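# Take this sequence and fold it.
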Amino acid sequence: MPEIAPRVANSILISVLTGISLNAVIGIIFHSGTFWRAVGTVACVLCLVALQLAYVSRPTARKTWQRTTLVLLAQAVLVWAPIFVFGPRWHGFTGLLAGSVLVLLPAVLAWPLVGVVLTTIVFFELTKGANLVAPLYAVTYIIVGTMITALVIYGLSRLVQLVSDLHAARHELSRMAVAEERLRFSRDVHDLLGLSLSAITLKTELTNRLLDDHPERARKELEDMLVMSRRALADVRMVASGKRELSLDEECRQAQSALSAAEVDVRIERDDRELDGPVGTVLATVLREGVTNVLRHSEAEWCEISVRDLDGKVRLVIANDGVTVNGSSPAPNAGNGIRNLSHRVSRLGGELTVETEPDGRYLLRADVPLAAAGR
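Next comes the predicted model:
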């Protein structure tokens, strides 16, 4: 499960804190032997561990300077005040305080404060008695133990933070992948099915008009509709599978049929070069969407389509009349179709432009480098 890593990191931190706490508590209770000292020890330890887990080592805690200062002051009181009661047996918790300082403060402030913690321990040990030899051994032992505890607390706290960040990053990547897949599906459905459904609608209207006077031609149109519906079904399956390859030759034939059914005078000119792979698919998509726009958004009487090789690139041009609105190059506020096409063409290093002339002539041009065919 994705959540297991943060749980393991937190479990390790809790286990280490529990071990440090139990070691100190058992030693103090064993040597003190009084009920109230035992209660006071347990209360202080619980408060220290609660502050550590709830704020210092908690990745989701909202850390501010004010809260950090209060937490460190509270930990300092809980660490230093019991020393005067329990003595050296409480020194294990100075490492907890030093570790919290390293976790919560920037290095330029943290290390001097850690030095203050260690100096305070040295001062306490050296002023306990007149014999300096034994305290020197004790001081060395306590300093090393304090630093080991501090670095362990710091390392485990950072581990919990890093694992939590990694888990959040994985979750965000998963969310973005789902969003990207939804966007891909939306683009493919829009670009692939638009022309098929528009052509089926036109063929249906044409067939309805021809049924009485021209039954044979109506039958021919019905056969075309059957082919188009099967093609639309194949497109849906292709979108669902994520494998998207279109034939420019087939799209030219479909464009001829759809525009003729709409009584648009259509002329298609293209070079003999065979285009397949990414370039052919992208140009076929541009052609399909361009013809769909002619059928949906214009009152065209003629449409010219050309595919030409030009200086190491392929240029597809769709021109038609009957446009009554001003057009512009693809922009953030453009329709989804133009935005989708611009995105697809630009991914191959090409360029998509849209122009509308005052006389209602509309021009859609896509330039795609031939070098993109090898991608």
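# all contacts plus neighbour counts: C-alpha atoms, from now on.
Fine.
# do you know how far residue 88 is from residue 117?
According to C-alpha to C-alpha, to the nearest Å, residue 88 and residue 117 sit 14 Å apart.
# Show the contacting residues for residue 126.
Residues near residue 126 by C-alpha atoms under 8 Å, 6 or more residues apart in numbering: 132, 135, 136, 139.
# Buried ones among these?
The neighbour-count criterion (16 or more other C-alpha atoms under 10 Å) marks 135, 139 among these as buried.
# Residue 21: which of the contacts of residue 126 is nearest?
Among these, residue 139 lies closest to residue 21 (C-alpha to C-alpha), at 20.9 Å.
# Hmm, residue 342 is touching residue 354, no?
No: assessed by C-alpha atoms under 8 Å, residue 342 is found out of contact with residue 354, at 10.1 Å.
# Around residue 254, count how many other residues there are.
19 (other C-alpha atoms under 10 Å).
# check contacts around the residue nearest to residue 2 when sequence neighbours are not counted.
Leaving aside its chain neighbours, residue 2 sits nearest to residue 167 (7.2 Å; criterion: C-alpha to C-alpha, 6 or more residues apart in numbering). Residues in contact with residue 167 (C-alpha under 8 Å, 6+ apart) are 2, 3, 5, 6.
# Please provide the structure for the following sequence as well, for comparison with the first:
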Amino acid sequence: MTGRTRHTRPAGRRHEDERASGGRRLPEELDGAAGSSALLARLMGGVPPRRLAPALLGVIMAGFVAQSMVDICTSTAGHVHLTSLMVDFLLIAGLQAVHCLPCAAGLRRRHGRWTLALQGALAFLPLYLAGWNTGAMMGFAGASLLLVPAGRDAWIGYGAFLLALAPTGPVLGMTPAASVYLVVANVLSSLVLYGITRLVELVDRLYEARSAMAAMAVEQERRRFARDLHDLLGYSLSTITVKCELTSALVRVRPEQALSELTDVLAISRQALADVRTVARGYREMSLLTEIESARGVLAAGGIRAQVDVSAPAPSGEANTVLATVLRESVTNLLRHSRAEVCRIEFTAEGPDVRLLVTNDGVPADRAGARENGTGLANLADRIAGVGGLLEVGVVEGTDCFRLSAQVPAQA
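Purely as a prediction, here's the structure:
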């Protein structure tokens, strides 16, 4: 065959959803882009508002700073000592904001190693150089060591933080109980800040994913509307055109038959209007066997002899609608673009699959090697790929016959 388009059988969107959910089958209403958006909305049912998470992080950071300042104020004598520690605390807290808040991500990427080194120095140098207790603010440096470096480096850095934190009590001359308390307080503060910061990042990513899913759902719906409008109305309008041409030829010689054709045109027009409303509402189920009978009548009205061979029962579910759509598009293209005299429609079973084969003898010689540039075949490819099917279209080599073969699972 020349001008051939072949679409191999993919796993399909449902199988992709199964893999994404760890092998569990997602509910039917959650398939596709709109379904993914609905699934994300369910997952976000307990997620805090986007602005609440950074606010919670800020409150926790402020609480640790206030706690450390209260501890220092009650245990430190001398204004210079107290003022120096307060300035040190504020600098450490400011650097922690750089390491935690989403709005500082750019600064963190460019200068993270330097801000991290400065924060560590502000947390530990007053302790080891002057014996000043910086309280829980050393935990800020520990949290930053988990946040700024990537992967294994983060946990190696946190291990170094624990080694530096362990001798804090003895260096300050604290009792064993107080030394243990200081270490535990800083470890807990570092882990709390790390966890809350990751929560803020997770909330941000969830909201970004929801926005992306919403955009995908809108695009998917736009494509569905365009595809269904083409598939449904293209067939109806082509049929109306053929019958109007036939009526024009019969109105003077066979007025009774012309009236009958006009009655059919009226019925098709009403059906087309109903189809438009259906497209606007959503999914529309179609029957392949009904479409075969309709195609037989339309082809006869266009002066094309139809040969129909149905040897398999109609498929169930989505496969039925997909094959009915394939047949509609085939007949529409035949009426618009070919000079066919005979069209053969075959529907057979092949193991667990069913196959629809449509052939006609109306390919013009000057189009034998041409490719179809319209949206019809692309729409069919999308539909058949969605149920894990196989599509082959093209001109039979050495002949003027055009052949379309669509094979899908009978239970798709």
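# just to revisit the earlier point, and the corresponding residue of the second structure for the residue nearest to residue 2 of the first structure, what helix or strand is that in?
In the second structure, residue 167 of the first structure lines up with residue 207, judged by TM-score structural alignment. Using DSSP states H and E, residue 207 of the second structure maps to helix 176-250.
# Which elements pack onto the next helix-or-strand element following that helix?
Downstream of helix 176-250 of the second structure, the next assigned helix or strand under DSSP H and E is helix 255-281. Secondary-structure packing of helix 255-281 of the second structure (3 or more C-alpha pairs under 8 Å, 6 or more residues apart in numbering; DSSP states H and E): helix 176-250.
# Between helix 255-281 and the helix it packs on, find me the angle.
Inter-element angle recorded for helix 176-250 of the second structure and helix 255-281: 170 degrees (by axes from the mean of the first three to the mean of the last three C-alpha atoms, to 10 degrees).
# circling back to that earlier point, if you count surrounding residues, which of residue 342 and residue 354 of the first structure has more?
The neighbour comparison of residue 342 of the first structure against residue 354 (other C-alpha under 10 Å) goes to residue 342, with 20 against 16.
# Now the residue most central in space within the second structure: closest residue in space that isn't a chain neighbour?
In the second structure, the C-alpha nearest the mean C-alpha coordinate belongs to residue 33, at 4.8 Å (C-alpha atoms, centre = their mean). Leaving aside its sequence neighbours, residue 33 of the second structure sits nearest to residue 217 (C-alpha to C-alpha, 6+ apart; 4.9 Å).
# Check the alignment and tell me where that neighbour lands in the first structure.
In the first structure, the residue paired with residue 217 of the second structure according to TM-score structural alignment is residue 177.
# So that match versus residue 170 of the first structure, what's the distance?
Residue 177 of the first structure is 10 Å from residue 170 of the first structure, by C-alpha to C-alpha.
# The residue nearest to residue 33 of the second structure: neighbouring residues, count only.
Using other C-alpha under 10 Å, residue 217 of the second structure has 19 neighbouring residues.
# ok, it - contacts?
Residue 217 of the second structure neighbours (C-alpha under 8 Å, 6+ apart): 33, 34, 37.
# Please tabulate the residues you listed in TSV, including the columns secondary structure.
Formatted as TSV, the contacts of residue 217 of the second structure follow (DSSP: H, G, I helix; E, B strand; the rest coil):
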residue	secondary structure
33	helix
34	helix
37	helix
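# so how far is stretch 38-58 of the second structure off the chain centroid?
20 Å (C-alpha atoms, centre = their mean, to the nearest Å).
# residues of that stretch that come out buried?
Buried residues in stretch 38-58 of the second structure, counted by 16+ other C-alpha under 10 Å: 38, 39, 40, 41, 47, 53, 54, 57, 58.
# what's near enough to touch the fourth one?
The reference is to residue 41 of the second structure. Neighbouring residues of residue 41 of the second structure by C-alpha under 8 Å, 6+ apart: residue 210.
# Measure how the helix or strand where it lies sits relative to helix 176-250, angle-wise.
Per DSSP H and E, residue 41 of the second structure falls inside helix 32-43. Interaxial angle, helix 32-43 of the second structure versus helix 176-250 (the same axes, to 10 degrees): 150 degrees.
# Next, the angle helix 176-250 makes with the following helix or strand past helix 32-43 of the second structure.
Next helix or strand after helix 32-43 of the second structure toward the C-terminus (DSSP H and E): helix 52-75. With the same axes, to 10 degrees as the basis, helix 52-75 of the second structure and helix 176-250 are set at 170 degrees to each other.
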